[in-house]
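> Okay, structure incoming, though there's no sequence with it:
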């Protein structure tokens, strides 16, 4: 699998699936979650309600339509809330592995990921980068291209340095 790093808006990536760093309720929120729900429109929320009436557990992944985005699907993952005491790293790495498994089920060949749990959930940035890169590199998948989308220049530079090693 090719692992790419870009700086930009995850909602505008030209990929088969975008990954949403969702909360357990799967009803939209702030950060990446809010941006995806705004860009995808009401279809994303409607599909979340229909497919996940009780939400998802931390570390799990599931898909919905991407609504009005150019991607075909949104793969929702619930990252661990480090600030809330969820500090088991396997919950974080399972988000990436489970998203790839869902992508394989869907037949997606390209996928864009945010840096899961590194925002409001407070996972230490350097470890969040390591968890993402290590898991994406070590997970067996049919996905041809995985893209890590950094929101700003400093995150892009840090992720790019790690991917280049």
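Received the coordinates, thanks. All values derive from a computational prediction rather than experimental measurement. Numbers count the residues shown, from 1 in each chain.

> use CA for all of it now, contacts and neighbours both
Fine.

> contacting residues for the residue most central in space within the chain?
Nearest to the mean C-alpha position of the chain, counting by CA atoms, centre = their mean, stands residue 19 at 3.3 Å. Going by CA atoms under 8 Å, 6 or more residues apart in numbering, residue 19 touches 74-77, 99, 111-114.

> Next one for the comparison:
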């Protein structure tokens, strides 16, 4: 685990199951339809109670790429699930960086508006959506550090699936924090 302090905010990079973390909100790497899929999305739907979370997502009706929507956490430890839709990587010239940064910013804004002081993110778009991990990590680090500067969060967690991914994200945080 890597820990960085920025003002009153602790930022952590961990390897864990995001559904087990003790935070106010967890972010789901969602699809535009907000339908439970595989990977992190499927794990969150199962842990929250698939039928309850699917009904809440159905009521929202979808989410554009680069934005996020919020639901209750239902059976999760987290009070809220923030469904962030990151971009599919094409070639880096289709606004992918801006869309991914937007997904993080929207997630932080929704958490703040809901009174959530701690939030955990997966590696949005860095899995089956094919975003290069180093670039995704750099954007996650920059947006998390910017959110920490606001003083509105006590804890921000970047939750990685593997130790190798956690090393990439930790390195990005260390580079961004010193630049």
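Done, it's in. Keep in mind the model is a prediction, meaning the values are calculated, not measured.

> counterpart of the residue nearest to the centre of the first structure in the second structure?
Matched to the second structure by TM-score structural alignment, residue 19 of the first structure sits across from residue 27.

> okay, stretch 111-130 of the second structure sits on what stretch of the first structure?
Aligning stretch 111-130 of the second structure against the first structure (TM-score structural alignment) gives residues 103-122.

> swap that for stretch 71-87 of the second structure, sorry
Under the criterion TM-score structural alignment, stretch 71-87 of the second structure matches residues 64-80.

> so which of the contacts of residue 19 of the first structure is the most crowded?
Neighbour counts for the contacts of residue 19 of the first structure, by other CA atoms under 10 Å, peak at residue 77, which reaches 29 neighbours.

> where's it, which helix or strand?
Assigned by DSSP states H and E, residue 77 of the first structure belongs to strand 73-78.

> How about residues contacting that strand?
Strand 73-78 of the first structure has contacts (CA under 8 Å, 6+ apart) with 16-24, 26, 56-67, 95, 99, 102-103.

> Relative to the second structure, what is the average displacement of the following helix or strand past it?
Sequence order places helix 89-106 as the next helix or strand after strand 73-78 of the first structure, per DSSP H and E. When the second structure is overlaid, helix 89-106 of the first structure sits 0.5 Å from its aligned residues on average, using mean CA distance after the TM-score superposition for the first structure.

> Now helix 89-106 of the first structure: buried residues?
Buried residues in helix 89-106 of the first structure, counted by 16 or more other CA atoms under 10 Å: 89, 91-103.

> Stretch 118-136 of the first structure now?
Using 16+ other CA under 10 Å as the test for burial, stretch 118-136 of the first structure gives 118-119, 121, 123, 125, 128-129, 131-133, 135-136.

> Select from those every entry located in strands.
Counted as lying in strands by DSSP state E, out of these, is not a single one.

> These in helices, which ones?
Judged by DSSP state H, helices contain the following of those: 125, 128-129, 131-133, 135-136.

> State the helix or strand in which the counterpart of residue 38 of the first structure in the second structure lies.
In the second structure, the residue paired with residue 38 of the first structure according to TM-score structural alignment is residue 46. If you go by DSSP H and E, residue 46 of the second structure is part of helix 39-48.

> again with residue 120 of the second structure
Here residue 120 of the second structure, judged by DSSP H and E, is contained in strand 118-121.

> Ok, residue 14 of the second structure next?
Taking DSSP H and E as the definition, residue 14 of the second structure sits inside strand 9-15.

> To what extent does the next helix or strand after that strand diverge from the first structure after superposition?
Sequence order places strand 25-29 as the next helix or strand after strand 9-15 of the second structure, per DSSP H and E. Here the mean offset of strand 25-29 of the second structure against the first structure after fitting is 0.3 Å, by mean CA distance after the TM-score superposition for the first structure.

> What is the distance between strand 25-29 of the second structure and the centre of its chain?
5 Å (CA atoms, centre = their mean, to the nearest Å).

> Hey, what's the angle from that strand to helix 39-48? Just curious.
Computed with axes from the mean of the first three to the mean of the last three CA atoms, to 10 degrees, the direction of strand 25-29 of the second structure lies at 130 degrees from that of helix 39-48.

> now the angle from strand 25-29 of the second structure to strand 80-84?
30 degrees.

> Only the buried residues of strand 25-29 of the second structure, if you could.
Using 16+ other CA under 10 Å as the test for burial, strand 25-29 of the second structure gives 25-29.

> Would you check that residue 120 of the second structure makes contact with residue 159?
Yes. Residue 120 of the second structure lies in contact with residue 159 (CA atoms under 8 Å); the separation is 6.5 Å.

> overlap in contacts of those two?
Contacts common to residue 120 of the second structure and residue 159, judged by CA under 8 Å, 6+ apart, are residue 18.
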